[in-house]
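A.B. asks: no sequence for this one, just the structure:
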């Protein structure tokens, strides 16, 4: 997922995407704790994707506040 794809989405879609990423991160952390995590790199990419979504949401909010 890249930033340009995220900028094309509406704030509601971004919030939904963020909620999905948080759920996935939780599930991955749970798998890691139980020793069932197959791809440890996925945990990092999900965290970074969530950070990207938050950044875009904050950019859009700042732009709307001007």
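C.D. replies: Looks like it arrived, so ask away. Just so you know, these numbers come straight off a predicted model, no measurement behind them.
A.B. asks: alpha carbons only for contacts and neighbour counts from here, please
C.D. replies: Noted.
A.B. asks: buried ones in stretch 16-35?
C.D. replies: Buried residues in stretch 16-35, counting neighbours by 16 or more other C-alpha atoms under 10 Å, are found at 17-18, 21-22, 24-25, 28-29.
A.B. asks: another one to put next to it:
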């Protein structure tokens, strides 16, 4: 099974992205729980895939936060510039 593409995460809207992060964190918790109770016999590679997916989702979320901050900053700069004129 190949690792998921970050482009898939970028196509999600903000709410879907937040939901996917919560679901992925839950999946990672479940995998850890299965490992601790020795129910996880195969598919140990799922840890790698799940952590990778979580990192992708959180990266896209952070990119969006930074873009929103940058837009707010640019809007404030324009407002301040027109006020000073």
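C.D. replies: Alright, I've got the coordinates. Since the structure is predicted, the reported quantities are computational estimates derived from the model, not experimental observations.
A.B. asks: ranges for the helices of the second structure?
C.D. replies: Secondary structure of the second structure (DSSP state H): helices located at 6-10, 14-36, 45-84.
A.B. asks: who's in contact with the residue nearest the centre of the first structure?
C.D. replies: Nearest to the mean C-alpha position of the first structure, counting by C-alpha atoms, centre = their mean, stands residue 50 at 2.1 Å. Going by C-alpha atoms under 8 Å, 6 or more residues apart in numbering, residue 50 of the first structure touches 18, 21-22.
A.B. asks: conserved subset of these in the second structure?
C.D. replies: Shared with the second structure under both residues aligned by TM-score structural alignment, their matches' C-alpha atoms under 8 Å, the contacts from these are 18, 21-22.
A.B. asks: show me which of those is closest to residue 46 of the first structure.
C.D. replies: residue 21 (6.3 Å; C-alpha to C-alpha).
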